[in-house]
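Engineer: need a 3D model of the sequence below.
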Amino acid sequence: MEYADRIRRKLTEALAPERLDVVDESGRHAGHAGARPEGETHFHVTVVSAAFAGRSRIERQRMVYGLLAEEMAERIHALGLTTLTPDEAR
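Structural biologist: Down below sits the predicted model:
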């Protein structure tokens, strides 16, 4: 399974997002540290979920990093995050 698919699956199962965008930005980082020719090393993820309500930006990011710890250890070198509640996304 591709890493983008793994990210989508894990975040969907855990956070039931109203919106989830997973963008592979690896091509923009060719030649940089952690980049691999086959890609899937650098991502930007936008998650809009009610699960973030009442949590700080740092707490939200820790939630996502915790859910994706295995992928981060295996292959993902960089993960940019935008984490919003549904009210913030409007």
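
Engineer: only C-alpha atoms from now on, for both contacts and neighbour counts.
Structural biologist: Fine.

Engineer: what's in contact with the helix or strand encompassing residue 66?
Structural biologist: According to DSSP states H and E, residue 66 maps onto helix 57-67. Residues outside helix 57-67 that contact it (Cα atoms under 8 Å, 6 or more residues apart in numbering): 10, 11, 14, 52, 72, 81, 83.

Engineer: which of those residues fall in helices?
Structural biologist: Residues of the contacts of helix 57-67 located in helices (DSSP state H): 10, 11, 14, 72.

Engineer: contact partners for the residue nearest to residue 19 when sequence neighbours are not counted?
Structural biologist: In space, and not counting its chain neighbours, residue 19 is closest to residue 48: 5.0 Å by Cα to Cα, 6 or more residues apart in numbering. Residues in contact with residue 48 (Cα under 8 Å, 6+ apart) are 17, 18, 19, 20, 83, 84, 85, 86, 89.

Engineer: now show me the structure for the sequence below, then we'll compare the two:
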Amino acid sequence: MTIKNSIEAKLQSLQPQFLDVVNESHLHNVPKGSESHFRVTVVSDEFDGKMLIARHRMVNKILAAEIAGSIHALVLHTMTREEWFEKSGEKNESPPCLGGSRTTQL
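Structural biologist: Have a look, this model is predicted:
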């Protein structure tokens, strides 16, 4: 199972109305085929009434093994159904990479 598939499977516990997991590793200075940088958009009623930090903590807890292992960067967009509809279902883009990696020598 790929890291992406693992993320998708584990986040099903939030019963998402929308889930988009994008491997953005190819945008960074990593070996071809890497699974280290992800952008996750998840829309769930589980986020109702919760502040953004609480939502991120929920996702981080679910993905603890992946974060402790192979994930180097995780961009989270966590929304309620109402927030998603207000944004017209638009996907958020990740911020541009400023360079550098674990393999960059100083």
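
Engineer: just say helix, strand or coil for the most centrally placed residue in structure 1.
Structural biologist: Nearest to the geometric centre of structure 1 sits residue 45, at 3.9 Å (Cα atoms, centre = their mean). Under DSSP: H, G, I helix; E, B strand; the rest coil, the three-state class of residue 45 of structure 1 is strand.

Engineer: that one and residue 61 of structure 1, how far apart?
Structural biologist: 11 Å (Cα to Cα, to the nearest Å).

Engineer: and which of the ones in helices among the contacts of helix 57-67 of structure 1 is nearest residue 2 of structure 1?
Structural biologist: Among these, residue 10 lies closest to residue 2 of structure 1 (Cα to Cα), at 12.5 Å.

Engineer: with adjacent residues omitted, what lies nearest to the closest one?
Structural biologist: Residue 10 of structure 1 sits nearest to residue 67 (Cα to Cα, 6+ apart), 6.8 Å away.

Engineer: so residue 21 of structure 2 makes contact with residue 4?
Structural biologist: Yes. If you go by Cα atoms under 8 Å, residue 21 of structure 2 and residue 4 touch, sitting 6.7 Å apart.

Engineer: sorry, back to before: of the ones in helices among the contacts of helix 57-67 of structure 1 - the most surrounded one?
Structural biologist: If you count neighbours using other Cα atoms under 10 Å, the busiest of those is residue 11, which has 20 neighbours.
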